[in-house]
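I need the structure of the sequence given here:
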Amino acid sequence: MKAYLFPGQGSQFVGMGKDLYKNSHLAKKLFQLSNEVLGFKITSIMFEGSIDTLKNTKYTQLSIYIYSVIKAKISKNFKPDMVAGHSLGELSALAAINVFSFEDGLKLVNERASIMQNICELTSGGMAVVFGLKDSVIEYVCKKDHGIIVPSNYNSPEQLVISGEIQALRRVCSYLKKIGAKKILTLPVHGAFHSPIMEPAQKKFQKIVNKIDFKDSKYPIYQNVTALPVKKSNEIKNNIVKQLTAPVKWKQSIKNMMDHGAILFTEIGPGNILQGLIKKISRNFA
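Model (predicted):
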């Protein structure tokens, strides 16, 4: 069975989509539609903007969504048996399989990114990847800290991302190094995504989601919040809202997809970050 995966933030690059724009009439049409819906030239930022501009949460999320969905829409081979998206990638996956329209997805991503960016500016948060410790150990250390700090991305058996207040993040990272973490990398983000700090964003996003027309999915989508296959529109809507404060259960999702028959995993988006994670997960569960 074929599984298609859609990446989140971190896979962007300057020039992304320019080749699609030049070589596909449908891609060009969708890029131009993106500019019209958003009211500004996102294509200029994607094709020739600076990497610093592209790193801005708002532009990053829009660019990855647009690139990923267009790539799926113009592909003659996009015939999934199941799909999944990492964080933001979940919205790309839903648009690709027509749970909502490309335009509605643009509005969702635009509002989601703006809301999250606003929370980042009002709070002091960060994220870090921890390598070489068991999930249970990291979970316990986070729980024992008196600040807001939680596991946020279960990416692979070798790495778990934690997210929270800057001071709590520093304390927990320092302690995890002392007890045997092989490596800890602070992520280049200015917010504590997938943590309780995002609760105000979640409430605002709920109102926006309620205005969008969602359809039941033809294909199971393994959502981040539960790692389980979902097809019903109401459940899908609830899960993408919960995702803002809940951890991304990526390795659990991939494991469940494998258990349900997925053999070929194809990444649809810029870069190949998810392919690297798949190799690590498959080795662990083989």
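
from now on I want contacts and neighbour counts done on CA atoms only, so please keep to that.
Will do.

and the strands in the stretch 1-150 of the chain?
Using DSSP state E, counting those that start in this stretch, the strands found in the stretch 1-150 of the chain span residues 2-6, 82-85, 125-131, 149-156.

which of these sits most buried?
strand 82-85 (a mean of 27; mean count of other Cα atoms under 10 Å).

what's next to that strand, contact-wise?
Applying Cα atoms under 8 Å, 6 or more residues apart in numbering, the external contacts of strand 82-85 come out as 2-8, 90-93, 219-224, 253, 257, 262.

same check, this time on stretch 272-281
So stretch 272-281 is contacted by 5, 7, 11, 155-158, 251, 254-255, 265-267 (Cα under 8 Å, 6+ apart).

apart from its neighbours in sequence, what residue is nearest V99?
Excluding its sequence neighbours, the residue lying closest to V99 (Cα to Cα, 6 or more residues apart in numbering) is K215, at 4.8 Å.

one more sequence to fold, the one below, so I can look at both together:
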Amino acid sequence: MSRARLLLLCPGQGDQHTDMFSLARTSDAASDLLDQLAVRADGDIFANRNAQPLIVAATLGMWEAIRDFAPSPALVAGYSIGELSAYGVAGAITPAQGIALAAQRAQLMDACQQAAPGQALLSITGITLANAEALATAHGFHISIETGEDTCIVGGPAAQTEALQQAIEASGARSRRLPVEVASHTTYMQSAVTPFEDALRATPFQPMQAPVLAGVDATTVEDKPRAIDTLSRQLAEKIRWLGCMDAAAEAGITVALELGPGAALSRMLQNRHPHIATRSVADFRTLDGIRKWLDRATED
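The predicted structure follows:
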């Protein structure tokens, strides 16, 4: 019996595109599921209210397309909205529940943005997390996601963006403003936490088929109370993605597959832990290509 341990990665926003369902739809089962979910990649696919349900639908549609030939995952991890997708992959919630929760999550976050307009997200590269946090705090920003030892995303007031970017450049680091107007995973989203917690509590959960890594503390979650706590808290607390990647390695993960769209998570994991065989479904043209790679990667 193979000793391979599979991690499934569920992406966040940023890499969605109009053909994001095409590969999954080559599976009849996935195509039927996507028809039932009635989510379409048209209109403004980067608007928060559209993007979050789209990402969840694409991820769970892809899982439906490959689940019959993929090994059972030892662990599932999701980045931002991808953490909600992860609970669908783990069997705790249905795809329809995932879409409904994603829509509620987006609506609650948009309400926070409307209550405090003028928010921005920046990526910072080439400076330690401690120094990045000090610069961010001095300009009213907060770390939103820790993506590496010298890379992170920060959220804060758009009016201070230029001043912060100048300070980052003066420190010898680099920054880029992201096309997002919601300072997710910061205190700007605090008023969304309790309503989303209530929405999760009202959602029936099934027994989890695999543990999910919590973004807020990189620990494994295996029951509904912890899922409610960590999924709601992550709206207003930073995501420790660096810690999640390290936790996966410590758990003995040998193979990782990102369910798409995009390949940002697989690239980060490959750079951080090159001993883990890592790919994204976005690397493949066919489902059979994914199957063959999984067969090779999970051989004992």
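
TM value for the aligned chains?
TM-score of the superposed chains, computed with TM-score structural alignment, normalised by the length of structure 1, equals 0.88; 269 aligned residues with a Cα RMSD of 1.9 Å.

save the strands of the stretch 1-150 of structure 1 as JSON lines, and put in distance to L176 of structure 1 too.
Shown next, in JSON lines, are the strands of the stretch 1-150 of structure 1 (distance: least, Cα to Cα, whole Å):
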{"stretch": "strand 2-6", "distance to L176 of structure 1": "31"}
{"stretch": "strand 82-85", "distance to L176 of structure 1": "29"}
{"stretch": "strand 125-131", "distance to L176 of structure 1": "8"}
{"stretch": "strand 149-156", "distance to L176 of structure 1": "13"}
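
so which of those gets nearest S63 of structure 1?
strand 2-6 (12.9 Å; Cα to Cα).

and the closest one, which stretch of structure 2?
Strand 2-6 of structure 1 corresponds to residues 6-10 of structure 2 when matched by TM-score structural alignment.

which of the contacts of stretch 272-281 of structure 1 fall within helices?
Among the contacts of stretch 272-281 of structure 1, the members found in helices (DSSP state H) are 251, 254-255.

among the residues you listed, which ones are buried?
With neighbours counted by 16 or more other Cα atoms under 10 Å, those contain buried members at 251, 254-255.

how about D35 of structure 2, what's its match in structure 1?
Using TM-score structural alignment, D35 of structure 2 lines up with Q32 in structure 1.

ah, wrong one, I meant I168 of structure 2
Per TM-score structural alignment, I168 of structure 2 is aligned with L176.

thinking that match is in contact with I138, fair?
Yes. Using Cα atoms under 8 Å, L176 of structure 1 is in contact with I138, at 7.5 Å.

in structure 1, which residue is most central in space?
Residue closest to the average C-alpha location in structure 1 (Cα atoms, centre = their mean): S87, at 2.2 Å.

aligned counterpart of that residue in structure 2, please.
Structural correspondence for S87 of structure 1 with respect to structure 2 (TM-score structural alignment): S80.

near the residue nearest to that match when sequence neighbours are not counted, how many other residues are there?
Taking Cα to Cα, 6+ apart, and ignoring the residues beside it in sequence, S80 of structure 2 has G12 as its nearest neighbour in space, at 5.3 Å. G12 of structure 2: 25 surrounding residues under other Cα atoms under 10 Å.

could you do the one 4 residues further on as well?
Burial of Q16 of structure 2, expressed as a neighbour count using other Cα under 10 Å, amounts to 21.
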